[in-house]
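In: build me a model from this:
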Amino acid sequence: MSKIVAELIGTFTLVLFGCGAAVLGGDHVGQLGIALAFGFAIVAMAYGIGPISGCHVNPAVSLAVFVAGRMSAKDMALYWIAQFVGALAAAAVLACIAGGTQHGLGQNGWGPGYGGGYPLQAALVFEVVMTALFVIVILGSTGPGAAPGFAGLAIGITLAVIHIVGIQVTGVSVNPARSFGPAVLVQGQALAQLWLFFVAPAVGAVLGALPFRFKVLQAA
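Out: Predicted coordinates for the structure are as follows:
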């Protein structure tokens, strides 16, 4: 139960801080500030709940950990539930603070009218590749032989860099729960495009985890 509660709180924090920076402070902090908000949120939670649950706070990460052989299917399913509930709760709190959803909740998307107007193909490639790289950093920095105490920094910095690169492409998901919370409340195009932010991170997670599963990537 401690792990489930930790994952709920961690995902809630990530979505509230990251999407909150975009919705409440985006005009002032810009793309870099939003990227750092997501990255710093992960760093904080890595050290806050990492010792309890591993701080996945992302269904794609839990899938990658499962594929790599580091958790059971049952635990993965329970983590997923906690992560989606935490993300939805954070989006609801953000909507309450922002006075509704009329200005958005930091939802992900692509195409005309969103960010840089990148097409579906670009969004798909970005989310698959970045999720794969993200889980490689996570699995590598938390696996045997990794430098103790530095995983949170490595993971947070990586997430921040991914946002710096890709906010204009998709708003950056690499996390189905992060996309789910805002999309459910905003509805419309955000909900219609939600499928990509489930499919692409899942594919990326598997691609990133397989080298660890088959020991192509392992500590010397």
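In: every contact and neighbour count from this point should use C-alpha atoms.
Out: Fine.
In: ok, how many other residues are close to residue 58?
Out: 25 (other C-alpha atoms under 10 Å).
In: what of residue 84?
Out: Neighbours of residue 84 (other C-alpha under 10 Å): 24.
In: contact partners for it?
Out: Applying C-alpha atoms under 8 Å, 6 or more residues apart in numbering to residue 84 gives the contacts 8, 11, 177, 178, 180, 181.
In: let's go with 7 Å and repeat that
Out: Neighbouring residues of residue 84 by C-alpha atoms under 7 Å, 6 or more residues apart in numbering: residue 177.
In: so what secondary structure elements neighbour the strand or helix carrying residue 5?
Out: Residue 5 belongs to helix 2-48 when assigned by DSSP states H and E. For helix 2-48, the contact count by 3 or more C-alpha pairs under 7 Å, 6 or more residues apart in numbering; DSSP states H and E identifies helix 50-53, helix 73-98, helix 151-170 as packing neighbours.
In: select, out of those, the one closest to residue 129.
Out: Residue 129 sits nearest to helix 151-170 of all the helices and strands packed on helix 2-48, at 10.3 Å, using C-alpha to C-alpha.
In: quick one: contacts for the residue minimising distance to the centre of the chain?
Out: Most central in the chain under C-alpha atoms, centre = their mean is residue 175, positioned 3.3 Å from the mean C-alpha point. By C-alpha under 7 Å, 6+ apart, residue 175 lies in contact with 58, 59, 60, 201.
In: tell me how many other residues crowd residue 119.
Out: Residues near residue 119, counting by other C-alpha under 10 Å, number 15.
In: to compare against the first, here's another:
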Amino acid sequence: MTGDYGHSFAGELLGTFMLVFFGCSTVAVTVLFSAYTGLFQVAVVWGISVTLAIYATRHLSCAHLNPAVSLAMVIAGRMDVRKLPVYWVAQLTGGFLAGAAVYAIFSPSMAVVEAARHIVRGAPESVLTAMLFGEYYPNPSSPVLCSVSPAGAFAVEALGTFWLVLIIFALTEGCNVGRPSSDVAPILIGLTITVLISIFAPLTMAGFNPARDFGPRLFAFLAGWGKVAIPGPRGGFFTIYILAPLVGGSLASLLFHKLLEPLMRGKHGACSCKDHFSL
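Out: Model prediction:
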């Protein structure tokens, strides 16, 4: 792999690794050590992780770091469809390697917690440690018992990704005269993730990124969690954590590209640039 494709692959793999490693490590220290005592604290660290990953890798790729964002960019004509497999493979590989790194660091502590709570890895109760990697609905760590149907979880993941992608387009589209500078946009994208996690995490753990979920989830499946990881205690991981973000992001792309962007062009003239980077 050479040239532009090689740069794109390297950037997406490294950036996705960074955000998944930092984010999943945040979940790990919360579950294993109670390092964070509130959802907002976890959400802020996730948001910072996204911001850092974008700043670190946007010189290599467009820093999508999310298959749903990459698909949205193709739909809007911002990226050549021929690049999509390169982005997707790099993102999923980065997520898988991040899951492996999290396991390597926190495995001894996971074993202690599992022994203390008489958790057999691969049994239904091992979702407590499996959630260090993938996401589940309703959130196993939620202090309030709640019921989330598969349809409801699908709607949450699709809606969260819809808002994420829509805001990304608004922040990075040249014809939006209210957009921030490209130096500031990654911070606002990170804050968007913070807001979305703060709202939706009690329901579905707030994935909004198939690479963030499936990469480390696949590692957990291979590392002994088995059916607890895939398909999960309630099943539906593919439709809820992979398909739903792709649908939500695609709808946001269509809305912006077909409706909002033409309105902006009509009022302010031709777009001056098409910069894009994101989660």
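In: want to throw the contacts of residue 175 of the first structure into TSV with secondary structure and distance to residue 77 of the first structure?
Out: Listed next are the contacts of residue 175 of the first structure as TSV, based on DSSP: H, G, I helix; E, B strand; the rest coil; distance: C-alpha to C-alpha, whole Å:
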residue	secondary structure	distance to residue 77 of the first structure
58	coil	12
59	helix	9
60	helix	12
201	helix	16
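In: now, among those, which is nearest to residue 210 of the first structure?
Out: The closest of the contacts of residue 175 of the first structure to residue 210 of the first structure turns out to be residue 60 (C-alpha to C-alpha; 13.3 Å).
In: alignment lookup: residue 175 of the first structure to the second structure.
Out: Applying TM-score structural alignment, one finds that residue 175 of the first structure aligns to residue 209 in the second structure.
In: quick one: closest of the helices and strands packed on helix 2-48 of the first structure to residue 35 of the first structure.
Out: Closest among these, using C-alpha to C-alpha: helix 151-170, at 4.7 Å.
In: just give me how far that closest one sits from the chain centre.
Out: Relative to its chain's centre, helix 151-170 of the first structure lies at 10 Å (C-alpha atoms, centre = their mean, to the nearest Å).
In: just want the angle from it to helix 2-48.
Out: Following axes from the mean of the first three to the mean of the last three C-alpha atoms, to 10 degrees, one obtains 90 degrees for the angle between helix 151-170 of the first structure and helix 2-48.
In: list the helices and strands helix 151-170 of the first structure packs on?
Out: Packed against helix 151-170 of the first structure by the contact rule (3+ C-alpha pairs under 7 Å, 6+ apart) you find helix 2-48, helix 120-142.
In: right, and the helix or strand after that helix?
Out: For helix 151-170 of the first structure, the following helix or strand on the C-terminal side (DSSP H and E) is helix 176-186.
In: packing partners of that next one?
Out: Going by 3+ C-alpha pairs under 7 Å, 6+ apart, helix 176-186 of the first structure lies up against helix 59-67, helix 73-98, helix 188-192, helix 196-213.
In: let's go with 6 Å and repeat that
Out: In terms of contacts (3 or more C-alpha pairs under 6 Å, 6 or more residues apart in numbering; DSSP states H and E), helix 176-186 of the first structure is packed against helix 73-98.
In: one step back: including distance to residue 15 of the first structure, could the helices and strands packed on helix 2-48 of the first structure go into a markdown table?
Out: Formatted as a markdown table, these follow (distance: least, C-alpha to C-alpha, whole Å):
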| stretch | distance to residue 15 of the first structure |
| --- | --- |
| helix 50-53 | 17 |
| helix 73-98 | 6 |
| helix 151-170 | 13 |
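In: any idea which of those helices gets closest to residue 192 of the first structure?
Out: helix 151-170 (13.9 Å).
In: buried sites along that closest one?
Out: 151-160, 162-170 (16 or more other C-alpha atoms under 10 Å).
In: and for the closest residue to residue 104 of the first structure other than its chain neighbours, the neighbour number?
Out: Among residues not flanking residue 104 of the first structure along the chain, residue 186 sits closest, at 6.4 Å (C-alpha to C-alpha, 6 or more residues apart in numbering). By other C-alpha under 10 Å, 20 other residues sit near residue 186 of the first structure.
In: what does residue 186 of the first structure correspond to in the second structure?
Out: With the correspondence set by TM-score structural alignment, residue 186 of the first structure lines up against residue 220 in the second structure.
In: measure that match to residue 243 of the second structure for me?
Out: Distance from residue 220 of the second structure to residue 243 of the second structure, counting by C-alpha to C-alpha, to the nearest Å: 20 Å.
In: swap in residue 48 of the second structure?
Out: In this view, residue 48 of the second structure and residue 243 of the second structure are 26 Å apart by C-alpha to C-alpha.
In: these two: who's more crowded?
Out: Legend: neighbour count by other C-alpha under 10 Å for residue 48 of the second structure and residue 243, higher for residue 48 (22 against 18).
In: counterpart of that one over in the first structure?
Out: Checking TM-score structural alignment: residue 48 of the second structure goes with residue 40.
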